[in-house]
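In: Provided below for reference: sequence and predicted model.
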Amino acid sequence: MAPTVAELRAHGIRVLESARVPTPEADAELLLAHVLGLTRGQVQAKAVTGGVVGADERLAFVEALERRAAREPLQHITGVAPFRSLELAVGPGVFVPRPETEFVAQLAIDALQATAVPQPVAVDLGTGSGAIALALATEVPHARVTAVENSPRAFIWAKQNARTVDADNLRLVFADLADAVPELDGTVDVVVSNPPYIPDDAIPRDPEVRLHDPAVALYGGPDGLDIVRALSQRALRLLREGGALVIEHGELQGAELRALLEADGWRATATHRDLLGRDRATTAARGPRT
């Protein structure tokens, strides 16, 4: 007798709970949705109404469940990661965008929308999958957005997502953030970045991060701020006077990052808390050019 959606859902939850996956119910439902070609809501409805699952779909679900129980990221199994209004392709070699980075994107979007020019300019340094840059390009369609990435593997994912989203106001550039897009120096309104900021000896506890996110997207030197130092200097050259800088960082790095930026000459530094009340991003404004 074919198993029901409810039976497979319950089995999935038990397996993921035993593997100590943080969100077993959500992940079991999302894996079922992926295998069955449904939304999570449709899976929940079929679990109530008694829908059954064919043999091929059951096998695919069991295989996906085994991968998730081994702590492979859910997004690597389904191949997609939601980010604001977007659904991005992700996989090995690229950092999986997190919900907290949606808050960072919002700060950059707000800064772009507050710019009193017809076609504001934004640069996303270290774009990874393209998440922040694509959010800016689609939510502020009158802006011109440049996304910079220096990892060949991540750049492939960014190109795929750019093709899928098809935002004609987005430009992808393969370059190191320390010297990228010099032709934009002094013309940019917003620079945003989610750089590597984990200290080298602070190994993440979660296997999904430790084993699957690329190290170049995680670790930022002994104090985690080596890339931020280069980012600060590059942003100073890119931004026009009064332009805004938005940087994501760890919850304990706000004060140190503000001090770093102020020493470089940035003005109006401020650290912002995400929806969980944790320090998540620091913003600053570029002062007059000397």
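Out: On my side now, so go ahead.
In: Please count neighbours and contacts with C-alpha atoms only from this point.
Out: Noted.
In: Next, the buried residues of the strand or helix carrying Gln233.
Out: Element membership for Gln233, per DSSP states H and E: helix 226-238. Within helix 226-238, the residues scored as buried using 16 or more other C-alpha atoms under 10 Å are 226-229, 231-232, 234-238.
In: Toward the C-terminus, what is the element adjacent to it?
Out: strand 239-248.
In: which other helices and strands contact that next one?
Out: Helices and strands touching strand 239-248, by 3 or more C-alpha pairs under 8 Å, 6 or more residues apart in numbering; DSSP states H and E, are helix 99-113, strand 188-193, strand 279-285.
In: Make a markdown table from those and add distance to Ile77 and mean neighbour count to it.
Out: Below are the helices and strands packed on strand 239-248 laid out as a markdown table (distance: least, C-alpha to C-alpha, whole Å; neighbours: other C-alpha atoms under 10 Å):
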| stretch | distance to Ile77 | mean neighbour count |
| --- | --- | --- |
| helix 99-113 | 18 | 20 |
| strand 188-193 | 26 | 27 |
| strand 279-285 | 27 | 23 |
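In: Which one of those lies nearest to Glu139?
Out: Nearest of the helices and strands packed on strand 239-248 to Glu139, taken as C-alpha to C-alpha: helix 99-113 at 7.4 Å.
In: and the next element down the chain from that closest one?
Out: For helix 99-113, the succeeding helix or strand toward the C-terminus, using DSSP H and E, is strand 121-125.
In: Let's have the helices and strands packed on strand 239-248 in CSV, adding distance to Ala81.
Out: Converted to CSV, those look like this (distance: least, C-alpha to C-alpha, whole Å):
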stretch, distance to Ala81
helix 99-113, 10
strand 188-193, 19
strand 279-285, 20
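In: Find the helix or strand that the most centrally placed residue in the chain is a member of.
Out: By C-alpha atoms, centre = their mean, the chain has its centre lying nearest to Pro97, at 2.4 Å. Following DSSP H and E, one finds Pro97 outside all helices and strands.
In: structure B:
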Amino acid sequence: MHGHEIRTRLRTALAETTRRLGEAGVPSPSVDARALIAHAAGTEQPLVMLDELPQGFTQRLEQLTVRRERREPLQLILGRAPFRRLMLDVEPGVFIPRPETELALDLLREHTTGPLTEVVDLCAGSGALGAAVLDEIPGARVLAVEIDPAAAALTRRNLDRAGPGRGRVLEADLCAEVPELAAAAPVDAVLSNPPYIPPEAVPRDAEVREHDPHRALFGGGPDGLEVPRAVLDWARRLLRPGGVLVMEHADVQGAAAREAAAVNGGFDQLSTLPDLTGRDRFLVARRAPGEAPSGSERLSR
């Protein structure tokens, strides 16, 4: 098959796939179509560079397109998701990392004074935040905590690839006592993208509603902040004086998250910072100087 013929086939495939995805309500049909075509062709390079198409390309593209038409997330179809400088493994049943969460790393660096050697990632999911720390902060070690066994296994894989030997994973429920986590104190930073959706809120996108695990979405309690409050408790116990917590929350939870941190009592600087679209998205809290974290006090409920 000549180059001209291949380009014609690709142009046709791109137009047809984009049309079908658009009709299925996919938000970015052209971008997704290109990704599916590259995946079907088994290439990482731009489509214009392709000089041959593998056997079975058309059937493979059809299978992939049908999955995306059903609003299966693109990341699950490809088996990976971009996050900062990394390409992370993702798999069904584990929360897919989001672009807005990437800002947590910048906020951490902006607000940290002193070393960033010991970092804890609470409610790790696929391990996106912890893996980015290992990738971007060469001296750091990461302890990632995740309640779900499948997610914990995925986190382990992503941490091992980002910083071999510098990350470890603890499978645990933050709403319970976890002696091994308590023993990690003192640490320099705590990062967390916990489940925080209130019980009555229904995610808008079919990709989220039908494919992200509910345990990773809904934060518990009437306001969705039960798990985030547990994150605050652990941050108070784990952080060294001056250490920083960066925790993601829903755009309507800025004031409630600050109040929960104030009630907790372990922090002396609290701020709500926006994501790249200008919506309230992150609580940044500094551990108050004073009593060092003991790791042995009871988790206040």
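Out: Thanks, I have it. Being a predicted model, the structure only gives us computed values, none of them experimental.
In: Kindly provide the TM-score of these chains.
Out: Remark: TM-score between the superposed chains equals 0.91 [TM-score structural alignment, normalised by the length of structure 1]; 281 aligned residues with a C-alpha RMSD of 1.9 Å.
In: returning to what we had before: chain center to the helix holding Gln233 of structure 1: distance?
Out: Offset of helix 226-238 of structure 1 from its chain centre (C-alpha atoms, centre = their mean, to the nearest Å): 20 Å.
In: Name the residues that touch stretch 113-121 of structure 1?
Out: Here stretch 113-121 of structure 1 makes contact (C-alpha atoms under 8 Å, 6 or more residues apart in numbering) with 112, 140, 142-145, 187-190.
In: rerun at 10 Å
Out: 107-108, 111-112, 136, 139-146, 169, 184, 187-191, 239, 242-244 (C-alpha atoms under 10 Å, 6 or more residues apart in numbering).
In: now do stretch 9-24 of structure 2
Out: Outside stretch 9-24 of structure 2, the residues touching it (C-alpha under 10 Å, 6+ apart) are 3-8, 26-38, 47-48, 50, 53, 58, 61-62, 65-66, 68-71.
In: ranges for the strands of structure 1?
Out: Secondary structure of structure 1 by DSSP state E: the strands cover 80-83, 86-89, 121-125, 144-149, 170-174, 188-193, 239-248, 267-273, 279-285.
In: ok, back up a step: helices and strands around the helix holding Gln233 of structure 1, which ones?
Out: If you count contacts as 3 or more C-alpha pairs under 10 Å, 6 or more residues apart in numbering; DSSP states H and E, helix 226-238 of structure 1 packs onto strand 121-125, strand 188-193, strand 239-248, helix 254-263.
In: can you put those in CSV and add distance to Pro199 of structure 1?
Out: Shown next, in CSV, are those (distance: least, C-alpha to C-alpha, whole Å):
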stretch, distance to Pro199 of structure 1
strand 121-125, 19
strand 188-193, 17
strand 239-248, 14
helix 254-263, 13
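In: Now Gly219 of structure 2: closest residue in space that isn't a chain neighbour?
Out: With sequence-adjacent residues excluded and distances taken as C-alpha to C-alpha, 6 or more residues apart in numbering, Gly219 of structure 2 is closest to Tyr196, at 3.8 Å.
In: got the contact list for the one you found?
Out: By C-alpha under 10 Å, 6+ apart, the residues touching Tyr196 of structure 2 are 215-221, 223-229, 248-250, 253.
In: Under the alignment, what does Val148 of structure 1 map to in structure 2?
Out: Taking TM-score structural alignment for the superposition, Val148 of structure 1 sits opposite Val145 in structure 2.
In: contacting residues around its match?
Out: Contacts of Val145 of structure 2 by C-alpha under 10 Å, 6+ apart are 120-125, 127, 130, 151-152, 155, 168-174, 181, 192.
In: Look at the aligned partner of Ala135 of structure 1 in structure 2 and say how many residues are nearby.
Out: Per TM-score structural alignment, the equivalent position to Ala135 of structure 1 in structure 2 is Ala132. Ala132 of structure 2 has 21 neighbours, counted by other C-alpha atoms under 10 Å.
In: Equivalent analysis for the one 3 residues further on, please.
Out: The local packing of Asp135 of structure 2 (other C-alpha under 10 Å) involves 19 other residues.
In: Quickly note the distance from the nearest residue to it once chain neighbours are set aside to Phe57 of structure 2.
Out: Closest residue to Asp135 of structure 2 in three dimensions, ignoring its sequence neighbours and counting by C-alpha to C-alpha, 6+ apart: Ala162, at 5.4 Å. Going from Ala162 of structure 2 to Phe57 of structure 2 by C-alpha to C-alpha, to the nearest Å gives 32 Å.
In: Compare those two (neighbour count), which wins?
Out: Using other C-alpha under 10 Å, the more surrounded residue of Ala162 of structure 2 and Phe57 is Ala162, with 21 against 15.
In: Next, work out how far apart that one and Leu36 of structure 2 are.
Out: From Ala162 of structure 2 over to Leu36 of structure 2 (counting by C-alpha to C-alpha), the distance is 26 Å.
In: Next: Glu5 of structure 2.
Out: Noted for Glu5 of structure 2: a distance of 20 Å to Leu36 of structure 2, by C-alpha to C-alpha.
In: quick one: which of those two has more around it?
Out: Using other C-alpha under 10 Å as the criterion, Glu5 of structure 2 and Leu36 rank with Leu36 on top: 24 against 12.
In: and that one, what pairs with it in structure 1?
Out: Aligning on TM-score structural alignment places Leu36 of structure 2 opposite Leu31 in structure 1.
In: Might you report the residue contacts of that match?
Out: 9, 12, 37-38, 40, 43, 60-62, 64-65, 68, 74-75, 77-78.
In: And Pro222 of structure 1, by the same measure?
Out: 197-202.
In: For PyMOL, write the select line for the buried members of these.
Out: In PyMOL syntax, the buried subset of those is picked out as below (16+ other C-alpha under 10 Å):
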select buried, resi 197+198+199
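In: right, and the pair among the contacts of Pro222 of structure 1 with maximum separation?
Out: Tyr197 and Asp201 (11.5 Å).
In: Quick check: neighbours shared by these two?
Out: Counting by C-alpha under 10 Å, 6+ apart, the residues touching both Tyr197 of structure 1 and Asp201 are 219, 221-224.
In: Counterpart of Asp176 of structure 1 over in structure 2?
Out: Per TM-score structural alignment, Asp176 of structure 1 is aligned with Asp173.
In: And Pro22 of structure 1, by the same measure?
Out: Under TM-score structural alignment, Pro22 of structure 1 pairs with Pro27 in structure 2.
In: And its match, how close does it get to Glu62 of structure 2?
Out: Plainly put, Pro27 of structure 2 is 19 Å away from Glu62 of structure 2 if you go by C-alpha to C-alpha.
In: Next: Gln45 of structure 2.
Out: Gln45 of structure 2 sits 20 Å away from Glu62 of structure 2, going by C-alpha to C-alpha.
In: just Leu245 of structure 2 next, same as before
Out: 45 Å.
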